[in-house]
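Student: heads up, no residue letters with this:
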């Protein structure tokens, strides 16, 4: 089986790592890593290859910057050129980013089989580019691996054939369980935190939040009030930094807000593990906090990960100062019923690998 992992954005690497490692040493599998370049900042991707002990990508397209549509066009053309000259392969795509849809659209023209890891998630908000990507990839993929019950339900309700869909659990949690023992006390990661001091962690990057001056200001008005009670550590996403500069928002003036450059996976996990509460618009952090039992406040109008709410770790709040303040207050109330969602057990990569080999063996046409 010639298997090609297509990655491009930071969350893709966390999802790919466990599956790549699980398939190493299997004589029947040849693995190739294709990196589109969607996240080109070394802090946004190279550190993941280092920390996950992954080899350099076999193919690096270096497609960076530009608008989403321009990125998609360039990726589609470049990936198409690569796949057109390869024998029938299994193309594994992860999540919902531009690189994911580009690879799937390129592969569908040929005899390659498309595998979607993290299929079926839905926010039902089609103003989000990620939502469109999810829907389109799920419609054309040949094998769909879902992380939670809602994903399975959505796909079956949309008419996807039942035998294409497999509920395997959350592969991001494989990475978390594998590396959590390497985490350090948060005060070693963040010098401004005294040993044992309570603090919050914030991440913010989604266009719906950061591309609106009024919404972004409103969010940081709420964060300022939280920061007056607990230090708030903010590893600043490049997009958010640019928008704050463009809108004249001086984050450095917010007392208690600790600004940092993007940090590596293990350092971030160290901060999250020790936090009193996490505030985010990231899908991955909603999942990671659910797995380790840290209260999470999701600053969005919707979430495609309802299992994190159902398990009691996550609260969805409006992106307003009032919503944030209320959400943190609610999140800090102890919840004895908090639990980890089903199959988020660190063995998802093994389940995917075994099913992939079975899937490949059962479809002789893939080798034709």
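Tutor: Right, received. Where do you want to start? Worth saying up front: this structure is predicted, and the values here are computed from it rather than measured. Numbers count the residues shown, from 1 in each chain.

Student: make it CA atoms for all contacts and neighbour counts henceforth
Tutor: Will do.

Student: and residue 171, how far is that from residue 13?
Tutor: 11 Å (CA to CA, to the nearest Å).

Student: tell me which of these two has more neighbours.
Tutor: Neighbours of residue 171 and residue 13, each counted by other CA atoms under 10 Å, are more numerous for residue 171; the result is 29 against 25.

Student: is residue 32 in a helix, a strand, or coil?
Tutor: With DSSP: H, G, I helix; E, B strand; the rest coil as the basis, residue 32 sits in strand.

Student: tell me, how many residues neighbour the closest residue to it other than its chain neighbours?
Tutor: Nearest residue to residue 32 in three dimensions, chain neighbours excluded: residue 4, at 4.7 Å (CA to CA, 6 or more residues apart in numbering). Using other CA under 10 Å, residue 4 has 19 other residues around it.

Student: same question for residue 92.
Tutor: Neighbours of residue 92 using other CA under 10 Å come to 22.

Student: which residues touch it?
Tutor: Residues in contact with residue 92 (CA atoms under 8 Å, 6 or more residues apart in numbering) are 3, 4, 5, 6, 114, 115, 116, 117.

Student: try it against this one:
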């Protein structure tokens, strides 16, 4: 059985790394399974050097389609053109897509047009917000996938409610957590730790990237002002995209406690998160990681596709109204923030379960 694995952005590689390890282990044990790793090049990331793949203990991609840039439509088209050529030259029994980036949707479409079956890792998750490009990617990908590897019972129900048969749904857990648990002992102290003389549980980590937050300048300034005003005397460490940094600078957002730094590597960023008093973010993946590390998490969004982080984790949905910041900070500093509980199957063994199911369905491919 030959499987083509698709990754389009840095977080995708965190999700596929444990799957590759599980493939390699199964192959070493004599199973008929092999893979080809395709990077669509959807996101250019200067930190994705050879050392990035060494840290994750995975090979560099067999192919890079270099399909980044352009509008949503241009990028989708570039990925589809590149992947069609790739799949014709390197046929596969199954295409494995992960998450909800444009590459996930585009490659699923190409595979089905070439009569190759598709498995979606993280199938079934929904935010209910069609204003998010990721939600459209999820809906389209799930509508044409053959098999689904899910992270929660909620995702299972979403698929059932859309008419997916039980036999095609495999509840396995979260591969992002496989990587987190494996790499936790390897978290790396970033230079900013020493430069700012940071102390455990005595600073906040921030990330903001969604257009709903960073493109509405007046609201962004109010959010930043509220966070600064109500974070007591703690440093605010904000690994920030250059585009967002430019917007903040143009608005005159600055403060002695606000430290806007270059984006960090996976190991460095999670070193900071693990030791932070709390995280303020609009990223879904960070809510998962913060919940597993039992770090309070404030999410500046009106919805989430990861409700388990609200129900069992440390995440709270604040919305995008700046007035929500003050009561959340008061709750944090009065030590009344909820503690994380065990999330079913988020145990570090998800990838092995995926490979077990793939081997079982291989005769059908």
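Tutor: It's in. Only a predicted model underlies this, so the values are computations on that prediction, with no experimental measurement involved.

Student: picking up where we left off before, how about the residue nearest to residue 32 of structure 1, secondary structure?
Tutor: strand.

Student: OK, contacts around it?
Tutor: Taking CA under 8 Å, 6+ apart, we find residue 4 of structure 1 in contact with 31, 32, 33, 34, 89, 90, 91, 92.

Student: translate the fourth one into the numbering of structure 2.
Tutor: Right, residue 34 of structure 1. By TM-score structural alignment, residue 34 of structure 1 lines up with residue 38 in structure 2.

Student: that older thread, possible to save the contacts of residue 4 of structure 1 as a markdown table with distance to residue 193 of structure 1?
Tutor: Putting the contacts of residue 4 of structure 1 into a markdown table (distance: CA to CA, whole Å) gives the following:
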| residue | distance to residue 193 of structure 1 |
| --- | --- |
| 31 | 42 |
| 32 | 41 |
| 33 | 38 |
| 34 | 39 |
| 89 | 49 |
| 90 | 46 |
| 91 | 44 |
| 92 | 40 |
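
Student: which stretches of the stretch 51-200 of structure 2 form helices?
Tutor: 72-89, 102-113, 133-144, 153-161, 175-183, 191-195 (DSSP state H, counting those that start in this stretch).

Student: wait, which of those helices is closest to residue 294 of structure 2?
Tutor: helix 175-183 (12.9 Å; CA to CA).

Student: how about the closest one: buried residues?
Tutor: Within helix 175-183 of structure 2, the residues scored as buried using 16 or more other CA atoms under 10 Å are 175, 176, 177, 178, 179, 180, 181, 183.

Student: what is the nearest of the residues you listed to residue 349 of structure 2?
Tutor: Distances from residue 349 of structure 2 to the buried residues of helix 175-183 of structure 2, taken by CA to CA, are shortest for residue 178, at 6.3 Å.

Student: what is the equivalent residue in structure 1 for that closest one?
Tutor: Match for residue 178 of structure 2 (TM-score structural alignment): residue 174.

Student: the strands in structure 2, which residues?
Tutor: 2-7, 34-39, 63-64, 94-98, 117-121, 147-150, 169-171, 204-207, 236-239, 258-261, 278-281, 297-299, 315-317 (DSSP state E).

Student: just put these in CSV and tack on distance to residue 354 of structure 2.
Tutor: Formatted as CSV, the strands of structure 2 follow (distance: least, CA to CA, whole Å):
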stretch, distance to residue 354 of structure 2
strand 2-7, 13
strand 34-39, 14
strand 63-64, 23
strand 94-98, 11
strand 117-121, 9
strand 147-150, 7
strand 169-171, 8
strand 204-207, 31
strand 236-239, 33
strand 258-261, 37
strand 278-281, 30
strand 297-299, 29
strand 315-317, 27
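
Student: near the aligned partner of residue 141 of structure 2 in structure 1, how many other residues are there?
Tutor: By TM-score structural alignment, residue 141 of structure 2 lines up with residue 137 in structure 1. Counted with other CA under 10 Å, residues neighbouring residue 137 of structure 1 total 26.

Student: distance of residue 137 of structure 1 from residue 130 of structure 1?
Tutor: Computed as CA to CA, the residue 137 of structure 1 to residue 130 of structure 1 distance reads 10 Å.

Student: what does residue 20 of structure 1 give?
Tutor: Going from residue 20 of structure 1 to residue 130 of structure 1 by CA to CA gives 24 Å.

Student: do residue 122 of structure 1 as well
Tutor: Computed with CA to CA, the distance linking residue 122 of structure 1 and residue 130 of structure 1 is 9 Å.

Student: hang on, the earlier thing: how about the match of residue 34 of structure 1, what does it touch?
Tutor: Contact analysis of residue 38 of structure 2 by CA under 8 Å, 6+ apart lists 4, 5, 6, 7, 61, 62, 63, 64, 65.

Student: again with residue 228 of structure 1
Tutor: 255, 256.

Student: repeat that for residue 199 of structure 1.
Tutor: Residue 199 of structure 1 neighbours (CA under 8 Å, 6+ apart): 193, 230, 231, 232, 233, 275, 276, 277.

Student: got it, and residue 269 of structure 2?
Tutor: By CA under 8 Å, 6+ apart, residue 269 of structure 2 lies in contact with residue 190.

Student: now do residue 297 of structure 1
Tutor: Residue 297 of structure 1 makes contact with 277, 278, 279, 280, 314, 315, 316, 317, 324, 327, 328, 331 under the criterion CA under 8 Å, 6+ apart.

Student: now do residue 221 of structure 1
Tutor: residue 321.

Student: and the gap between the nearest residue to residue 43 of structure 2 once chain neighbours are set aside and residue 86 of structure 2?
Tutor: Closest residue to residue 43 of structure 2 apart from its sequence neighbours, by CA to CA, 6+ apart: residue 9 at 5.2 Å. Counting by CA to CA, the gap from residue 9 of structure 2 to residue 86 of structure 2 is 18 Å.
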